[in-house]
Structures are given as structure tokens and as C-alpha cells.
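S.K.: No sequence on hand, only this structure:
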């Protein structure tokens, strides 16, 4: 807690800002700058482009731009992620290409075609995607709980976490998916 008080009292100092960015991690420093921006402008809703400009004007080091090869790889990953085909039996659109985040030889993402990738690869891909969903659902539950406690004088926000009915609805009314998505 002493470090947090230190941050709060001295976060506008360029020396302290550089110290925190180097030794506490850029993520924590970014969170401090976001809070400083909200405090200075008195906003409860904001655009991160404005925060980035705010930080840059205060000496935040701009990131190294991606190389053309990195940008191209990102574009290919996006294209791979978006490729779908209709299932021959159900006519449901399925994702063709699936990713696995791998740290075996550094950090990288490997891609596999659902119709050709080995079972072990697809199991890992599906487990990673499910874990992302669980993580998102858990954080949503925590966030909704927080909002409901802070705004106890308002009608509580209810979020349903049983996705079975949603999946069945989409299976039976696929045209509604396009309108909603």
C-alpha cells in the first residue's frame, strides 16, 4: 500500500513516471495515467485515443511500430480467424482455422485447419477458447456484482450465464444471428 500512496502523490512527476514505467510495469503505469486523465477531465466515459494523446503529451514513450511483416501476419491471422464454411449435414457455418497459443519455442500462435489438424491440436485449441470464455464470464460476474453493489439504489443488472438456451436459439434461428451479430 505504501507504493500506491507514493504513486498517488507523485504520479505527475516525470522522474516518478519513468521509475514506475520501468520498475512497476507499464500496465500499472497506464492504469495510473488513465485514472489521472479521468480525474483531470472529470469523465466517467472516455476514448482511449484521447488517453493515449494525453499520455504522449506527458512524455509517455510511444511503442515501436510493428514491422510490415508483423502487420501482414496480423492481417493473415484476422483472415484465418474469419474464414467459415457451411457444414454439409447441418448447414451451420463453422470456423475453418483454429489457433493455439504456444510457448514451447518462444511465444507464438499456431494455426490448424479443423478438417485436417490432429486431435491433440484441436483439443488444445478448444480448451484455450473455453478458458477464454470462462475468464470472460467470471470477470463479467465480478463486474456486474460490483456495479450492483455500488448502485444499490437502482434496479440490479441481471446477467444469465447459462448459454444453453442461447446456443439452441441460434441453432434453430440462424438468420437472427446475422441481425444480432
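M.R.: That came through fine. Remember, it's a predicted structure, so these values are computed and weren't measured experimentally.
S.K.: switch to C-alpha atoms for all contacts and neighbour counts from now on
M.R.: OK.
S.K.: Now do stretch 113-132: distance to the chain's middle.
M.R.: 20 Å (Cα atoms, centre = their mean, to the nearest Å).
S.K.: Check it against this one:
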């Protein structure tokens, strides 16, 4: 038995086969799936949509440190599971206790590690199947990149 994601992946493959398009717009694939009789998901409620907008606003809120003048994100997100459902709780960084801040920072770091791992796997695969081309090399030590951006003339505007 296939998972929902596997069924959706099969629809994408079928769309590519039928249209010959290598680059696909998922809105077009969704129309294709609906025309094939795929059951459309239940629309989000107004509360669900507003909660998403509030989360996006919290994620984007930036303040400036009153000593350094540097920007920082005003809110920390901590993801946890409650009764089998994922829940994200938002905390003001200036009043969050250490245990909350550390958990939020560890989760963000884990996201970065996961992204770096997947990037490495993707690059390794591309390099293997395109062995006749110059390999793509992507360093994952960000120490110098972060230092350069911290010291760039416009770093304060882009750090957050």
C-alpha cells in the first residue's frame, strides 16, 4: 500500500509523462489531478489560515539589539508533538527562559543539518549521474560565510 505522498509523486510523474514537461507548475499538476478524479483536500478554515498568517508574521518580526544595533528575530518557535499532532509554540526571545531558547535554537540547527545532509546527497547523486561534467562542490563549513556577513557593511540589514 502506498502512502499519500507516494500517490502524489506518482501523479507528478504521470503529468510529466503525459505533457512532456520537465519543469512543472504544481498548480497545473493539481488541476490535472483533479481532472483525473483525485479527491481535493478539505479547504482550510478561516482560523487555520489566520493562524498561518500569524505564524508567518511572528517568523518575520525583527528587532534591533539596543546595544549592538544588530537585528535579531523577535520570536522563537518550538515544535512539539501533542496527542499525535504537531504543534508550534511561539515565544518572545527577550523573555523566553533558557530551556525554551535552547530548544528553539537546537531545532533550528537540526533543520540546517538536515538541509546540509540532503544537499550533500543531492549533489553526490547529480555528480554521479553527470560524471562527464565538472562535479559540483559545495562546502558546508559556514564559519567564514557567517563571519563575512557579520562584518559586511550592510550586514545589519540582512542578518535576520
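M.R.: Noted; the coordinates are in hand. Given the structure is predicted, the values throughout are model-derived calculations rather than measurements.
S.K.: all strands in the second structure, in order from the N-terminus.
M.R.: 62-64, 71-73, 75-82, 85-92 (DSSP state E).
S.K.: TSV for those, including mean neighbour count and distance to residue 55 of the second structure?
M.R.: Listed next are those as TSV, based on neighbours: other Cα atoms under 10 Å; distance: least, Cα to Cα, whole Å:
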stretch	mean neighbour count	distance to residue 55 of the second structure
strand 62-64	15	14
strand 71-73	17	13
strand 75-82	16	9
strand 85-92	14	8
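S.K.: quick one, helices of the first structure?
M.R.: All helices of the first structure, identified by DSSP state H, fall at 2-10, 14-23, 26-41, 48-57, 68-82, 119-150, 164-172, 174-180.
S.K.: Need the counterpart of residue 45 of the first structure in the second structure.
M.R.: Residue pairing (TM-score structural alignment): residue 45 of the first structure is matched to residue 23 of the second structure.
S.K.: same deal with residue 63 of the first structure?
M.R.: In the second structure, residue 63 of the first structure lines up with residue 41, judged by TM-score structural alignment.
S.K.: Hmm, residue 146 and residue 156 of the first structure touching each other?
M.R.: No - Residue 156 of the first structure lies out of contact with residue 146 (Cα atoms under 8 Å); the separation is 10.5 Å.
S.K.: what residues are shared contacts of these two?
M.R.: Shared contacts of residue 156 of the first structure and residue 146 (Cα atoms under 8 Å, 6 or more residues apart in numbering): none.
S.K.: Let me have the helices of the first structure in TSV, adding distance to residue 91 of the first structure as columns.
M.R.: As requested, these are exported to TSV (distance: least, Cα to Cα, whole Å):
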stretch	distance to residue 91 of the first structure
helix 2-10	55
helix 14-23	51
helix 26-41	44
helix 48-57	40
helix 68-82	17
helix 119-150	21
helix 164-172	10
helix 174-180	10
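S.K.: now the strands of the second structure as a markdown table including distance to residue 114 of the second structure?
M.R.: Shown next, in a markdown table, are the strands of the second structure (distance: least, Cα to Cα, whole Å):
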| stretch | distance to residue 114 of the second structure |
| --- | --- |
| strand 62-64 | 25 |
| strand 71-73 | 21 |
| strand 75-82 | 16 |
| strand 85-92 | 18 |
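S.K.: Which one of the ones you listed lies nearest to residue 3 of the second structure?
M.R.: strand 85-92 (18.1 Å; Cα to Cα).
S.K.: contacting residues around the closest one?
M.R.: Residues contacting strand 85-92 of the second structure (Cα under 8 Å, 6+ apart): 58, 74, 75, 76, 77, 78, 79, 80, 81, 100.
S.K.: Mind telling me which residue is nearest the centre of the first structure?
M.R.: residue 136 (8.8 Å; Cα atoms, centre = their mean).
S.K.: Could you check how far the alignment partner in the second structure of that one is from residue 87 of the second structure?
M.R.: By TM-score structural alignment, residue 136 of the first structure lines up with residue 115 in the second structure. Remark: distance between residue 115 of the second structure and residue 87 of the second structure (Cα to Cα, to the nearest Å) = 21 Å.
S.K.: if I look at the residue nearest to the centre of the first structure, how far off is residue 35 of the first structure?
M.R.: Taking Cα to Cα, one finds residue 136 of the first structure at 23 Å from residue 35 of the first structure.
S.K.: Check residue 168 of the first structure too.
M.R.: Between residue 168 of the first structure and residue 35 of the first structure the computed distance is 42 Å (Cα to Cα).
S.K.: Which one's more surrounded, those two?
M.R.: Remark: of residue 168 of the first structure and residue 35, residue 35 carries more neighbours, 15 against 11, as counted by other Cα atoms under 10 Å.
S.K.: Show me what the more buried one aligns to in the second structure.
M.R.: When the second structure is aligned by TM-score structural alignment, the residue opposite residue 35 of the first structure is residue 13.
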